[in-house]
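Peer 1: Show me how the following folds:
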Amino acid sequence: MGNDEDRSVSLDGNLPVFILGPCVIEGEEFIWELAKNLKNISLEIGVPFIFKASYDKANRTSSDSFRGPGIKEGCRMLDEISKELKVPVTTDVHTVEEIEIASEKIDLIQIPAFLCRQTDLIYAAGRSGRAVNVKKGQFLAPWDIIPIANKLRSVGCDKFLFTERGTTFGYNNLVADMRSLFWMKKEGCRVVFDATHSVQKPGGLGDKSSGDGYLAPVLARAAVATGCDGVFIETHPNPDQAKSDGPNQIPLSDLPSVLKTLLAIHKIASAGSDKKNRV
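Peer 2: Now for the predicted structure:
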């Protein structure tokens, strides 16, 4: 998936794909420095990755919370990073109009979990000509992705994947059910596991969300062992100072060891298995 050969990433199962980046674009210097660090890490370890960052956190708990630079500036930065570093980029969109703008610059269109049932948004993403990543809503059962997949297929989109990001578990909490990865894969869909949002505690701090970031690598290991096609990880040089979702992000300094462990698990899980029958 991508605009050209240099910006493409395969989901052929030989290696898990990693979607990596911060929660939100905190500034131009910040985003460039982080993107360069992630590119170097990917080259060192030998893993494909898609760079992720949001231009607008449109569903922040508080009206006082930082949202980002906006779509035009955000997509400009992501496009320049993609061209310079030769990596595909992804970001989340919130309206049909935003898809029209983002699809000119972005390789993988991400549909937020809260919006995954919005039919017009799904249709617009499917018609954009870009690959589509639908975050499965915290309120959906795994098999509830079937109608969403059918919506995408109905407009001629066959380049799409679903991301598992946890399921609502009581109040201000989520639980990650690894069976979900199996059931979604059984429907013939590519599945990515969102390790960092799965440990989020929505509204856990009253006017903002909290989370258990230290558990993100644990759940990522379980997901790779289960056989997901990729892992979504938000990372930050200093999560305590992040402008959004700091409590559930993985420190950038920890990321290389996390990725190396996930690759080792993937190698073991893949050994001697039939890809058609693997989850």
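
Peer 1: hey, let's count contacts and neighbours off CA atoms from now on
Peer 2: OK.

Peer 1: The helix or strand harbouring E84: which residues count as buried?
Peer 2: Taking DSSP states H and E as the definition, E84 sits inside helix 71-85. Within helix 71-85, the residues scored as buried using 16 or more other Cα atoms under 10 Å are I71, G74, C75, R76, M77, L78, D79, I81, S82, K83, L85.

Peer 1: JSON lines for the residues you listed, including distance to A225?
Peer 2: Written out in JSON lines, the entries for those read as follows (distance: Cα to Cα, whole Å):
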{"residue": "I71", "distance to A225": "36"}
{"residue": "G74", "distance to A225": "35"}
{"residue": "C75", "distance to A225": "34"}
{"residue": "R76", "distance to A225": "37"}
{"residue": "M77", "distance to A225": "35"}
{"residue": "L78", "distance to A225": "31"}
{"residue": "D79", "distance to A225": "33"}
{"residue": "I81", "distance to A225": "32"}
{"residue": "S82", "distance to A225": "30"}
{"residue": "K83", "distance to A225": "33"}
{"residue": "L85", "distance to A225": "30"}
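
Peer 1: Which two among those are spaced furthest apart?
Peer 2: The two members of the buried residues of helix 71-85 with the most space between them (Cα to Cα) are I71 and L85, at 20.6 Å.

Peer 1: What segments of the protein are strands?
Peer 2: Using DSSP state E, the strands assigned to the chain run over residues 17-21, 49-52, 89-92, 108-111, 131-135, 160-164, 167-168, 174-175, 190-194, 200-201, 210-211, 230-236, 250-251.

Peer 1: run this one through as well so I can compare:
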Amino acid sequence: MWKRIKARWNTHDPSAVAAFFSEDADLVMGNLPAAHGRQEIRDSWQAYFARQEPERRLTLEVSPVRFLAADAAIINVATTTGGRDRQGQELPARKFRGTWLWYRQSNDWLISAMRGFPTEEDRVELTPLLKTAEYLKPQIRALIRAYEDAFGTHDPAAISEFYTDDADIVVRNSPVIHGRPAILEWWRAYFSELRPQSLDRIRWFESMRTILIIDEVRMIAPDVALVNITATAAARQADSEPSPVRYARATWVLVREDGEWLIAALRVLPSEEDRIIRAESR
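Peer 2: A predicted model of the protein is given here:
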């Protein structure tokens, strides 16, 4: 399978690459707009290949496959593109990471969702926006509401309870964090780093509120669901000025275990307004 994907990618044929995706798949790569459905995904790859040198070639490093159900699986990949141009000059290497969610349909494995995110060496510049949640139209499900409430307490232990034992997470350019104990420690470090020292800033930090808005819920299998989320975060301001809101895009893969929905994989991607500064360009 991986050899076929690599071979098709190296033809720079968007239709050949899009054929690996299911009809209802979606694609989000870095800070680029999301593509929904095979036709939009084909168009996205067409625009991508138009920006690449014809000689650019792909290599893949694929993590072990993690089965979420008999007909659903998830993998993490590391990609490098490079090669030599027509003059024999070496092309600059470009590295990326991704998560691919697969579903088997009539004995064919197809990609239901693909997410690409920066490497750990890249830097992401977040862009605050003067948007508020009133302009969004949330349909918050019970699990999302409960997670949102737990996140608002800044309690890593409470947050980690929402994950499966073998879950993994990637938050923008963070490393891949595997397993609930490691996820607990990562959130503990995350909130510790955010927490300010001065009293005024502590009050500001404690007033910070994250709102999770469900953009889409898609059933991949009877006990596997994909949820696309818009996340906003802001704190109360003492004056009347509007508070800048940080905006992110997230994808959750949920599995149902013993009747309870848990997070098997969480990916937070930069927003379209954020900047990704490639490690090789610095």
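
Peer 1: TM-score for this pair?
Peer 2: Comparing the chains after superposition, counting by TM-score structural alignment, normalised by the length of structure 1, produces a TM-score of 0.25; 125 aligned residues with a Cα RMSD of 6.5 Å.

Peer 1: Mean neighbour count and distance to I101 of structure 1 for the strands of structure 1 - can I get that in TSV?
Peer 2: Below are these laid out as TSV (neighbours: other Cα atoms under 10 Å; distance: least, Cα to Cα, whole Å):
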stretch	mean neighbour count	distance to I101 of structure 1
strand 17-21	23	21
strand 49-52	26	17
strand 89-92	27	12
strand 108-111	26	11
strand 131-135	24	15
strand 160-164	25	19
strand 167-168	19	31
strand 174-175	18	32
strand 190-194	27	25
strand 200-201	25	30
strand 210-211	23	32
strand 230-236	25	24
strand 250-251	22	30
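
Peer 1: Rebuild those as JSON lines, extending it with distance to L263 of structure 1.
Peer 2: Listed next are those as JSON lines, based on distance: least, Cα to Cα, whole Å:
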{"stretch": "strand 17-21", "distance to L263 of structure 1": "10"}
{"stretch": "strand 49-52", "distance to L263 of structure 1": "13"}
{"stretch": "strand 89-92", "distance to L263 of structure 1": "22"}
{"stretch": "strand 108-111", "distance to L263 of structure 1": "23"}
{"stretch": "strand 131-135", "distance to L263 of structure 1": "22"}
{"stretch": "strand 160-164", "distance to L263 of structure 1": "19"}
{"stretch": "strand 167-168", "distance to L263 of structure 1": "26"}
{"stretch": "strand 174-175", "distance to L263 of structure 1": "24"}
{"stretch": "strand 190-194", "distance to L263 of structure 1": "14"}
{"stretch": "strand 200-201", "distance to L263 of structure 1": "24"}
{"stretch": "strand 210-211", "distance to L263 of structure 1": "25"}
{"stretch": "strand 230-236", "distance to L263 of structure 1": "11"}
{"stretch": "strand 250-251", "distance to L263 of structure 1": "17"}
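
Peer 1: So for A222 of structure 1, which of the ones you listed sits nearest?
Peer 2: So among the strands of structure 1, strand 190-194 is nearest, using Cα to Cα, at 9.9 Å.

Peer 1: Output the contacting helices and strands for the closest one.
Peer 2: Strand 190-194 of structure 1 makes packing contacts with strand 160-164, helix 179-186, helix 216-226, strand 230-236 when contacts are defined by 3 or more Cα pairs under 8 Å, 6 or more residues apart in numbering; DSSP states H and E.

Peer 1: From the rest of the structure, what touches the first one?
Peer 2: This points to strand 160-164 of structure 1. Counting by Cα atoms under 8 Å, 6 or more residues apart in numbering, the neighbours of strand 160-164 of structure 1 from elsewhere in the structure are 131-136, 145, 152, 180-181, 189-194, 198.

Peer 1: Return the angle between stretch directions for that strand and helix 216-226.
Peer 2: Between strand 160-164 of structure 1 and helix 216-226, the angle formed by their directions is 130 degrees, by axes from the mean of the first three to the mean of the last three Cα atoms, to 10 degrees.

Peer 1: angle of strand 160-164 of structure 1 against strand 230-236?
Peer 2: Strand 160-164 of structure 1 runs at 60 degrees relative to strand 230-236, counting by the same axes, to 10 degrees.

Peer 1: go on, the second one?
Peer 2: Our comparison of helix 179-186 of structure 1 with strand 230-236, counting by the same axes, to 10 degrees, yields an angle of 130 degrees.

Peer 1: List the buried residues in helix 179-186 of structure 1.
Peer 2: S180, L181, F182, W183, M184, K185.

Peer 1: re the thing from before, could you say what helices and strands the helix holding E84 of structure 1 packs with?
Peer 2: Contacting helix 71-85 of structure 1 under the criterion 3+ Cα pairs under 8 Å, 6+ apart are the following elements: helix 28-45, strand 89-92, helix 96-102.
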